[in-house]
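[1] This is a predicted model, with the sequence first.
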Amino acid sequence: MLSPASETTTESNSAQMAFPEPQYSLVIETLACPEPKYRGVLRHLLHQLCFQAGAGIPEVVTNLGDTDTEVFTREGEDAILPCGLGSPVNLKDEVFDWKKKQQEVFFYEKGKDYNHGKRGQDPHFWRRVHLLPGGLQAGNASVNLTSVTQADGGVYSCYFPRRKLTRWIRLTVVVEPRLRLEVVEAPPSSGSVRLSCFSRGGQQQPSGLEWQTPNGTVIPAEEAPPAASSDSDGCYSISQTVKVTEPGNYTCLARQQGVHPAVRGTIQVFVNWQSLTGDHEEVFWNGTNNALCVLSILSIMLSFGAKMYKCCAKKKNSKEGIV
């Protein structure tokens, strides 16, 4: 039997780390495009290492295309677009311009920007782009883009006109899949149920689904899951079914290629009625036995009500002198 409500959350193993202002430039080059299973890990490590809010930004060059850095964020969350000179020089008297193709994203000139007197910002980015607190003093021209949507995805440029220097940043907005968890089979008195996890909606190729027990142990699938399929909108779907024999909270994790965090859904399986005879425990999982239980209770209530009615009628007749 299931809890009517199952919850879907996001698992993130990223640790928030604070780094001192760098005293050197860090250059990371990949001579060949890494395998897909390692590419997402590389991007995640670069993001965690180099682009923490308020810290100085070391120069990071990755051979992942025509951009200096690549940033992943989930739709609806904020994204930090990294930019810096590679050294902790004070940028308060600098001039730099953020653009997305021909769209004006953010412009800064000696203490003034689009949030403080400057005009010309594209309406799409109005009140959504901010400098990081204390960033300029640390040589950090990074900006925080709030409430990211699919329309925000693409390549951004951070240009320093006085230095003739441009940084390129690619923002990828991740659309998370939605999970549907349900019981697909619950034979009466079998002491087991089959749970199904169906994932749909992610626009990144899924790397698979994984069921876990309440203590985190991976549950092997009964059969090899079918390959993920995509619809006309480019959204992927995949499903997996497992058999469980114990009550508790079971978790399904959906992972996407190139995206480090996983989407997880939890469903509760519990014993809703038991018949104990000696050492034997008979577990009823399906709705038929629930109905029998309810009918039995109703029968008892009706029988009790009939007896009460007869008793009251007898007392009333006695008071009126009716034999």
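    Noted; the coordinates are in hand. Residues are numbered from 1 along each chain as shown.
[2] use CA for all of it now, contacts and neighbours both
    OK.
[3] buried residues in the longest helix seen in the chain?
    Taking DSSP state H as the criterion, the chain has its longest helix at helix 287-319. Neighbour counts using 16 or more other Cα atoms under 10 Å place residue 289 of helix 287-319 among the buried residues.
[4] Give me the distance between it and the centre of its chain.
    Remark: helix 287-319 is offset 51 Å from the chain centroid, using Cα atoms, centre = their mean, to the nearest Å.
[5] can I assume residue 37 sits in a helix?
    Yes - assessed with DSSP: H, G, I helix; E, B strand; the rest coil, residue 37 lies in a helix.
[6] For it, give its distance to residue 105.
    33 Å (Cα to Cα, to the nearest Å).
[7] I'd say residue 40 and residue 257 touch.
    Yes - contact criterion Cα atoms under 8 Å: residue 40 and residue 257 qualify, at 7.1 Å.
[8] who's more crowded, residue 37 and residue 105?
    Per other Cα atoms under 10 Å, whichever of residue 37 and residue 105 has more neighbours is residue 105, with 25 against 14.
[9] For the protein, which segments count as helices?
    Remark: helices assigned in the chain by DSSP H are 36-50, 287-319.
[10] how about these in CSV, adding distance to residue 206?
    Converted to CSV, the helices of the chain look like this (distance: least, Cα to Cα, whole Å):
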stretch, distance to residue 206
helix 36-50, 11
helix 287-319, 34
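[11] Second structure follows, compare the two:
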Amino acid sequence: MELLSLVCLFVLAWSARTLGDETGPAVIKVTVEEGSDVVLPCVLSSKENLELNLFDWKKDPQKQVFMYDAGCHYNNGRSGQDEQFKGRVSHFPEELRNGNASIMIRNTKVADSGNYTCEFPHLQPERIFHIQLVVGPAVIKVTVEEGSNVVLPCVLSSKENLELKLFDWKKDPRKEVFMYDAGLHYNDGRSGQDEQFEGRVSHFQEELRNGNASIMIRNTKVADSGNYTCDFPHLQPKRIFHIQLVVGACPEPVVTTSKESNAVRLHCEARGASPKPEVQLQDSAGNPVPAENVTVTEKKGYYDTILFGYVTKEDHYRCVVQQKEICHQINSKDIWINPGAASEPSITTLDQTKDWALLQCAVRGASPKPKVFWQDSAGNVLPAKEPEITERGDSYDIILQITVTKTDKYRCVATQEEINHQIHGEDYVHLSEFHSGPTVAAVIFGLLFVGGVILLVLVSKGVINLNCNKDQQGPTSFSSNSMQPSDQDPRQPLND
């Protein structure tokens, strides 16, 4: 890893080397975290052998950092090195023959920040490199999933008892997260805590005696992400810890499919992710599927990503969501896709009477060429018309019609033996509900019904009276209003 870092910095040195005073000295900027080791680059483009030459490293600009003179240097007896760098600086002896005068500073401190020079006073022309070193405070990175509890660490290496001390937690950097002062803190009446953290932050009371000022944040939210500090303002020397919290959210993505010609369209949706993810479709080998129409929308720190792609070969496919910032990855469930597999046949009733129905089955975009046939509910294969077959490239459209003469459930089956695939569609045909005209019985019933209705209307209006003489033997007599009952012989004239 050190060699890799060294090579990278050599490239920086090469690109930023001083070429003269016309444009001013080129400055290479190197940034590291406190406590890490760092290489300050200094490489001659001429690759001149330096084993018998002199180069001198200084800081700001009087402090002697490292001097090498024909094999004699500060680590093998030479005097004059500044106390700040004693025992912490080394060079690369095997690289001297390649013009490499770079040095490594181990266990960097914030005080090491500053401007360094690497000078070759005996070269003609004289050469000098300028490097700016920035040593930042060590940052502890903590990542969690949204909704979980998280501990932000802050422990003194001295394990000094903190029960009567002060420590203060802040975020970004003004929000008050948690303050403890000799037993008084935000959870027992102290005011000033930011409302974002009210009721959600606690410390570890029993651990204070061991120098542990860590806190726990419960039910984390994406909004809790940020830079935190744990400060001991009254300690000597003053101590401050830096913690970066990243709260991530990423539900499992969802993939849907649709058949289009001889390809399958994969549609991936990854919603509610934070931080912003990278989303891609992949095959079983992890190769990306080219994506189209990628849309990303953001709302309150959450990202929705939607994309789709087309696949034309048989394989398992998935949608992969990566959040490199929090080293998180989540995949959708694998979907087995065979673009050539026939989709469910479409069944249509083209015509129907009381005695028969004409059905049509359509299978489109299938590859290899399928066999299509009709079955009844008992699984019997039914005779059908000759299929209509259309070939488009490597895929086939097949239309098969059949005339059925009885009520039943009918099935259209598509079989592709080469890929061991079979699929079917079903439709129920009910013929008894269809009639060409009224039957004789229906006509007689209709006439009787109409006659009955007319009779009831005439009776209700008094046009016809129905009299029933209980004392008379024989059939009941009917009369109209114009004909009254009489004992007179109808053949005799009426009396005046």
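    Yes, it's here. Note that the structure is a prediction, hence the values are computed from the model and not measured.
[12] And the TM-score between them?
    Once superposed, chain against chain, the TM-score is 0.54 (TM-score structural alignment, normalised by the length of the first structure); 234 aligned residues with a Cα RMSD of 4.6 Å.
[13] between the helices of the first structure, which one is nearest to residue 77 of the first structure?
    helix 36-50 (15.5 Å; Cα to Cα).
[14] what range in the second structure does the closest one sit on?
    Helix 36-50 of the first structure corresponds to no residue of the second structure when matched by TM-score structural alignment.
[15] Buried residues, that helix. List them.
    39, 40, 43, 44, 46, 47, 50.
[16] Need those in JSON lines (columns: distance to residue 278 of the first structure).
    As requested, those are exported to JSON lines (distance: Cα to Cα, whole Å):
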{"residue": "39", "distance to residue 278 of the first structure": "57"}
{"residue": "40", "distance to residue 278 of the first structure": "55"}
{"residue": "43", "distance to residue 278 of the first structure": "59"}
{"residue": "44", "distance to residue 278 of the first structure": "56"}
{"residue": "46", "distance to residue 278 of the first structure": "61"}
{"residue": "47", "distance to residue 278 of the first structure": "60"}
{"residue": "50", "distance to residue 278 of the first structure": "64"}
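[17] which of those sit farthest apart?
    Largest pairwise distance in the buried residues of helix 36-50 of the first structure, by Cα to Cα, is 16.6 Å, between 39 and 50.
[18] gap between the nearest residue to residue 30 of the first structure once chain neighbours are set aside and residue 242 of the first structure?
    Leaving out its chain neighbours, the residue that sits closest to residue 30 of the first structure by Cα to Cα, 6 or more residues apart in numbering is residue 63, at 5.4 Å. Distance of residue 63 of the first structure to residue 242 of the first structure, computed by Cα to Cα: 41 Å.
[19] which of these two has more neighbours?
    With neighbours defined as other Cα under 10 Å, residue 63 of the first structure and residue 242 compare such that residue 242 has more, 19 against 15.
[20] hang on, isn't the more buried one packed against residue 211?
    Yes - the pair residue 242 of the first structure / residue 211 is scored as a contact, 7.5 Å apart, by Cα under 8 Å.
[21] Quick check: neighbours shared by the two?
    Common neighbours of residue 242 of the first structure and residue 211, using Cα atoms under 8 Å, 6 or more residues apart in numbering, are 219, 220.
[22] picking that back up, among the helices of the first structure, which is nearest residue 177 of the first structure?
    Closest approach to residue 177 of the first structure among those is made by helix 36-50 (17.2 Å; Cα to Cα).
[23] and the closest one, how far from the chain's centre?
    18 Å.
[24] Just give the closest residue to the most centrally placed residue in the second structure, not the sequence neighbours.
    Closest residue to the average C-alpha location of the second structure: residue 270 at 2.8 Å, with Cα atoms, centre = their mean. Distance criterion Cα to Cα, 6+ apart; nearest residue to residue 270 of the second structure, sequence neighbours excluded, is residue 253 at 4.5 Å.
[25] In the first structure, what residue corresponds to the one you found?
    By TM-score structural alignment, residue 253 of the second structure lines up with residue 179.
[26] what do you get for residue 89 of the second structure?
    Aligning on TM-score structural alignment leaves residue 89 of the second structure without a counterpart in the first structure.
[27] OK, contacts around residue 89 of the second structure?
    Contacts of residue 89 of the second structure by Cα under 8 Å, 6+ apart are 65, 66, 103, 104, 105, 106.
[28] Narrow those to those in helices?
    Per DSSP H, the subset of the contacts of residue 89 of the second structure in helices is empty.
[29] Let's have these in a markdown table, adding neighbour count and distance to residue 159 of the second structure.
    Supplementary listing: those in a markdown table, determined by neighbours: other Cα atoms under 10 Å; distance: Cα to Cα, whole Å:
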| residue | neighbour count | distance to residue 159 of the second structure |
| --- | --- | --- |
| 65 | 26 | 33 |
| 66 | 25 | 36 |
| 103 | 20 | 35 |
| 104 | 19 | 31 |
| 105 | 19 | 28 |
| 106 | 16 | 25 |
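[30] Where does residue 458 of the second structure sit: helix, strand or coil?
    Going by three-state DSSP: residue 458 of the second structure is helix.
[31] Could you give the number of residues near it?
    By other Cα under 10 Å, 12 other residues sit near residue 458 of the second structure.
[32] ok, now residue 420 of the second structure?
    Number of residues near residue 420 of the second structure (other Cα under 10 Å) recorded here: 8.
[33] Relative to residue 341 of the second structure, how far out is it?
    For residue 420 of the second structure, the distance to residue 341 of the second structure equals 9 Å [Cα to Cα].
[34] returning to what we had before: which residues does the residue nearest to the centre of the second structure contact?
    The contact partners of residue 270 of the second structure, taken as Cα under 8 Å, 6+ apart, are 250, 251, 252, 253, 254, 279, 304, 305, 306, 321.
[35] and the closest residue to the last one other than its chain neighbours, what does it touch?
    With Cα to Cα, 6+ apart as the measure, residue 279 is the residue that lies nearest to residue 321 of the second structure, at 4.6 Å, once sequence neighbours are left out. If a contact means Cα under 8 Å, 6+ apart, then residue 279 of the second structure has 270, 305, 319, 320, 321, 322 as its contacts.
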